[in-house]
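# Dropping a prediction and its sequence here:
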Amino acid sequence: MVTDSTPAPGTRRGDQPPGDVAVPPVPPVAPVLGASEKTLLVLEAAMAHGRFTDVVEATGLAKATTHRILATLIDRQFVSLAADGTYLPGPKILSLAGQAMARIDIAAIAQPFVDELVERTHCTVHVGAKNGDEIVYLVRADSDKPYLMPSRVGLAIPLHTSGIGKAVLSGFTDQGLERFVERVGLPRRTPHTITTLEELRAEVAEIRRLGYAMDREENVPGVACVAAPIRDTTHSITYGLSISTLTLEHSIDQIEAMAPLAVEAAERISAALGHTG
């Protein structure tokens, strides 16, 4: 079959028609950083890496620029230079960090995540904090159910009988767990309460493996929950979140099936508290 190979008007044979010209992709333009953005970038890198070459690599800035900013940060006491040449947090940033930590309101930070979890589960959600050898409820949000949990903000319950408490215990060392048992003696609250060190060790090992804890009617008969640890900037577990309900409405298996929701909410609160990793 013969085709018409006559070139289009205004073109020569062998030329690419203007409409079919391949345009090379335009490379993305790197954003232009202002002075404050560069300073924050260097400060963050210095706290994470410590050595000058690593700071330069992490920021992508020129060596001269990085060195100049680091000198200013050292002069203003946001960064300190150790004897071995590594960069450390300076007095000013440590002071600011302490002030910020003192102003943290875990209840206010957690409330939006708690409210969302109540909407998703239609169960009561608690956030509690470790206070000595007990958990104290800081937040309680109820669902649309016609009943209320036998709990209240400010109520203190033993660590070993609650989901939140056992989530906190999962952050204890083996020696810390032993000392805890020596102090409190693991008093029984219901027929399901853990009352021996061996049982508690096994339970804590399972919590560490799974990433969440269960309260199987161990504190109040007929009430169960699934709980997850909340971590702060130091990676410590001093808070926890739980999804609680009546065993008349949900089986233990159904409650445990909500564990991913509890873990997700706890991780989001942890991130809001500054926890990374």
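That came through fine.
# going forward, measure contacts between C-alpha atoms and count neighbours the same way
Noted.
# any idea how far Ala273 lies from Ala205?
Wrong residue type there; residue 273 is Leu, not Ala. 26 Å (CA to CA, to the nearest Å).
# Got another one to weigh against that:
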Amino acid sequence: MTDNDTDSSGRQIDAVENAFNIIESIQELEQCGVTELADQLDIPKSTAHIHLQTLRNLGYVVKEDGKYQLGLRFLELGGRVRHNRSIFQAARSEVDELARSTGEVGTIGYEENGQRVLVYRTEPFEGVSDNAPTGEFTRMHWTAVGKALLSQRTDDEIRDIVDRFGLPRATENTITELDELLNEIDEIRTQGYSIENEERVQGVKSIAIPIRDDANQAGNSAISISGPKHRFDDERIESELLSALRNAANVIELQYKHY
């Protein structure tokens, strides 16, 4: 083991970290040339070129019209990871039906490393949401799914997550104070659902419910429906949307036992 290899003391392999920094930079830039990537990371152009060429030879980066971009190989890896998640297998068809019956966007979310991951989304013809891509990682406190996931954590665990990622603002409605967040999470635990009221995107409202299983084999997961704020008034939430979500969650929890 070299000095840069990860061991029990927490040391890391610098070359691996550098490679993933480059991958994330390409994603951020969407497509780039060698010079652009080198400037982005403040590294020599020769180093950027070697990394890009290596990733291209491995099939993880493609070059089109002189620009580099991430290849679809990542989609294959992500698809396999998602397919192997039992919660995805158990919940997908129910979330599809939930979206069809309500006419709103349905999603499955998962917590990983203190962030909300959008595992699946289905969108009816008239559905409206923030157009977040499947696989997106984002702050927990921004979304109904994220807050439903936080409600399954202890207050101390929530504090640890906030210490790591902070409480940045996405809109004027975003919670940015820890005490306010903890108070809302306590309400979510009591009522069993969370609401996102234009806290990430103006005009979009969402409701989410955590998925529970006795052995906690489903991980920390939740389902939600989202749509334009004017279609998510209190009367519709109480009379239609919450019951639809609860029914879907109940079916998913029962189905999960068979996966």
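Everything's here; your move. A quick note: this is a predicted structure, and the numbers were derived from the prediction, not measured.
# Tell me how the two chains score on TM-score.
Between these two chains, after superposing, the TM-score reads 0.61 (TM-score structural alignment, normalised by the length of the second structure); 174 aligned residues with a CA RMSD of 2.3 Å.
# about what we covered before: Leu273 and Ala205 of the first structure: which is more packed in?
The neighbour count for Leu273 of the first structure versus Ala205, taken as other CA atoms under 10 Å, is higher for Leu273 (19 against 13).
# counterpart of that one in the second structure?
When the second structure is aligned by TM-score structural alignment, the residue opposite Leu273 of the first structure is Tyr256.
# now Ala45 of the first structure
Under the alignment (TM-score structural alignment), Ala45 of the first structure pairs with no residue of the second structure.
# Lys130 of the first structure falls within a strand, correct?
Yes - the assignment for Lys130 of the first structure by DSSP: H, G, I helix; E, B strand; the rest coil puts it in a strand.
# State whether the match of Leu273 of the first structure and Arg92 are indeed in contact, as I suppose.
No - using CA atoms under 8 Å, Tyr256 of the second structure is not in contact with Arg92, being 11.1 Å away.
# if I pick Phe137 of the second structure, what's in contact with it?
Residues in contact with Phe137 of the second structure, defined by CA atoms under 8 Å, 6 or more residues apart in numbering, are 115-118.
# Which one (most neighbours) among those residues?
Greatest neighbour count in the contacts of Phe137 of the second structure, by other CA under 10 Å, goes to Arg116: 27 neighbours.
# Now for the aligned residue in the first structure for Glu111 of the second structure: which residues touch it?
Aligning on TM-score structural alignment places Glu111 of the second structure opposite Lys130 in the first structure. Contacts for Lys130 of the first structure (CA under 8 Å, 6+ apart) come out as 136, 165, 168, 238-239.
# And the furthest pair within those?
The distance between the two most remote of the contacts of Lys130 of the first structure (CA to CA) is 11.9 Å, for Val136 and Val168.
# And the helices in the stretch 151-277 of the first structure?
For the stretch 151-277 of the first structure, the helices defined by DSSP state H, counting those that start in this stretch cover 163-169, 174-184, 197-210, 252-256, 259-272.
# Out of those, which gets nearest to Arg68 of the first structure?
Once the helices of the stretch 151-277 of the first structure are compared by CA to CA, helix 259-272 is nearest, at 31.8 Å.
# What are the neighbouring residues in contact with Pro168 of the second structure?
Contacts for Pro168 of the second structure were tallied using CA under 8 Å, 6+ apart; they are Thr176.
# The first structure: which residue goes with that one?
Using TM-score structural alignment as the criterion, Pro168 of the second structure maps onto Pro187 of the first structure.
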